[in-house]
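A.B. asks: Structural data only, the sequence is not supplied:
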């Protein structure tokens, strides 16, 4: 049998020492105990994937809370996207209904787009959405937001560059 490496021992120690605290911390933020337990496990999985030296942590609770909070935000964002998708589906005629697999793939794609858009500044995100979803021209966006057309073009360039770069990640 292999002897555990020091890093593995650090992860095990962190888990044994703080898993209960983390689950309780998450339970205060979530309505379901099982959801809190799942996110606690996801937090420790994230810790294991980072391979950060854990023996140097000065504030392990803050470290775990930061990771768990990021997972919470991702969860809430995903739930918001799913709710919006379900509402949009409910408004469609039944002939347009998608299979469960297609629905899953569509939600995953929407999550990727959402994550990509959160890489933009709020103003650039608004400009991009006004252009791509609402179909406004750069001039219309500039008037609506009180910007110059040049500012709108620069924001769109950043947004398109981000979209292009995401294709090669």
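C.D. replies: It's in. For clarity, every value in this text was computed on a predicted model and none was experimentally measured. Numbers count the residues shown, from 1 in each chain.
A.B. asks: Please make it C-alpha for all contacts and neighbour counts, starting now.
C.D. replies: Will do.
A.B. asks: From residue 9, how far out is the residue nearest the centre of the chain?
C.D. replies: Geometric centre of the chain, nearest residue: residue 74, 3.7 Å, by C-alpha atoms, centre = their mean. Applying C-alpha to C-alpha, to the nearest Å, the value for residue 74 to residue 9 is 29 Å.
A.B. asks: Same question for the longest helix along the chain: list its buried residues.
C.D. replies: Criterion DSSP state H: the longest helix present in the chain is helix 60-90. In terms of neighbour count (16 or more other C-alpha atoms under 10 Å), helix 60-90 has its buried residues at 64-65, 67-69, 71-72, 78, 81-82, 85.
A.B. asks: what about the following helix or strand past that helix, distance to the chain center?
C.D. replies: Downstream of helix 60-90, the first helix or strand assigned by DSSP states H and E is helix 100-117. The chain centroid and the centroid of helix 100-117 are separated by 11 Å under C-alpha atoms, centre = their mean, to the nearest Å.
A.B. asks: putting a second one here so we can go through both:
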């Protein structure tokens, strides 16, 4: 089956109800389930390669599971951000537009960091967010300074690739 609109339409007709139910059971929310079910099929329409589906439900579930994880991550980021700004005086509370822009930026950063190995991510965050020196990071993580340098360089290279790759 190719990812032509007709093939996706057929897949949608046969499996949308099942996928929507599966998502609703995972999310506990019919509106979010409906949105993610639609997003799953939009992803299929955006694919350029030919689809050979022997197990269409397993394939749809794999795509949808990734979307659910993204959804949960977005909710967690939004919840943490809203808790943080809730403590600001009213005069300093960002506008709805500013909040939306910050949340979009935070989601991008989370996706970027998600691609790093845990130790690399930790060293990078300690350097960038905490302002620790490589020596301080090495002591805190109980690794060599050279390893910290390599971890930070790996993280920066990862960021560069994500930023400048087409």
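C.D. replies: Looks like it arrived, so ask away. Since we're looking at a predicted model, the values are computed, not measured.
A.B. asks: Report the TM-score for the pair.
C.D. replies: TM-score for the superposed chains, counting by TM-score structural alignment, normalised by the length of structure 2: 0.93, backed by 164 aligned residues with a C-alpha RMSD of 1.6 Å.
A.B. asks: Start and end of stretch 28-39 of structure 1, how far apart?
C.D. replies: 12 Å.
A.B. asks: which part of structure 1 lines up with stretch 110-126 of structure 2?
C.D. replies: Aligned by TM-score structural alignment, stretch 110-126 of structure 2 falls on residues 114-130 of structure 1.
A.B. asks: ok, now stretch 148-163 of structure 2?
C.D. replies: Going by TM-score structural alignment, stretch 148-163 of structure 2 sits over residues 152-167 in structure 1.
A.B. asks: coming back round to it: check which helices and strands the longest helix of structure 1 sits against.
C.D. replies: Here helix 60-90 of structure 1 touches helix 6-27, helix 33-50, helix 100-117, going by 3 or more C-alpha pairs under 8 Å, 6 or more residues apart in numbering; DSSP states H and E.
A.B. asks: which one of the ones you listed lies closest to residue 162 of structure 1?
C.D. replies: For residue 162 of structure 1, the closest of the helices and strands packed on helix 60-90 of structure 1 is helix 100-117, at 7.5 Å, according to C-alpha to C-alpha.
A.B. asks: what packs against the closest one?
C.D. replies: Using 3+ C-alpha pairs under 8 Å, 6+ apart: helix 100-117 of structure 1 touches helix 60-90, helix 149-166.
A.B. asks: Enumerate every residue touching residue 60 of structure 2.
C.D. replies: Contact analysis of residue 60 of structure 2 by C-alpha atoms under 8 Å, 6 or more residues apart in numbering lists 19, 40.
A.B. asks: Quick check: the aligned residue for it in structure 1?
C.D. replies: For residue 60 of structure 2, the residue aligned by TM-score structural alignment is residue 64.
A.B. asks: repeat for residue 35 of structure 2
C.D. replies: That one, residue 35 of structure 2, aligns with residue 38 by TM-score structural alignment.
A.B. asks: and its match, how many neighbours does it have?
C.D. replies: 12 (other C-alpha atoms under 10 Å).
A.B. asks: same check, this time on residue 157 of structure 1
C.D. replies: 14.
A.B. asks: before we move on, what about residue 54 of structure 1?
C.D. replies: 20.
A.B. asks: cool, residue 111 of structure 1 as well?
C.D. replies: 19.
A.B. asks: Distance of it relative to residue 22 of structure 1?
C.D. replies: Counting by C-alpha to C-alpha, the gap from residue 111 of structure 1 to residue 22 of structure 1 is 26 Å.
A.B. asks: what do you get for residue 116 of structure 1?
C.D. replies: Residue 116 of structure 1 is 29 Å from residue 22 of structure 1, by C-alpha to C-alpha.
A.B. asks: Which one's more surrounded, the two?
C.D. replies: More crowded of residue 116 of structure 1 and residue 22, by other C-alpha under 10 Å: residue 22, with 22 against 15.
A.B. asks: which one in structure 2 is aligned with the more buried one?
C.D. replies: Using TM-score structural alignment, the equivalent of residue 22 of structure 1 in structure 2 is residue 19.
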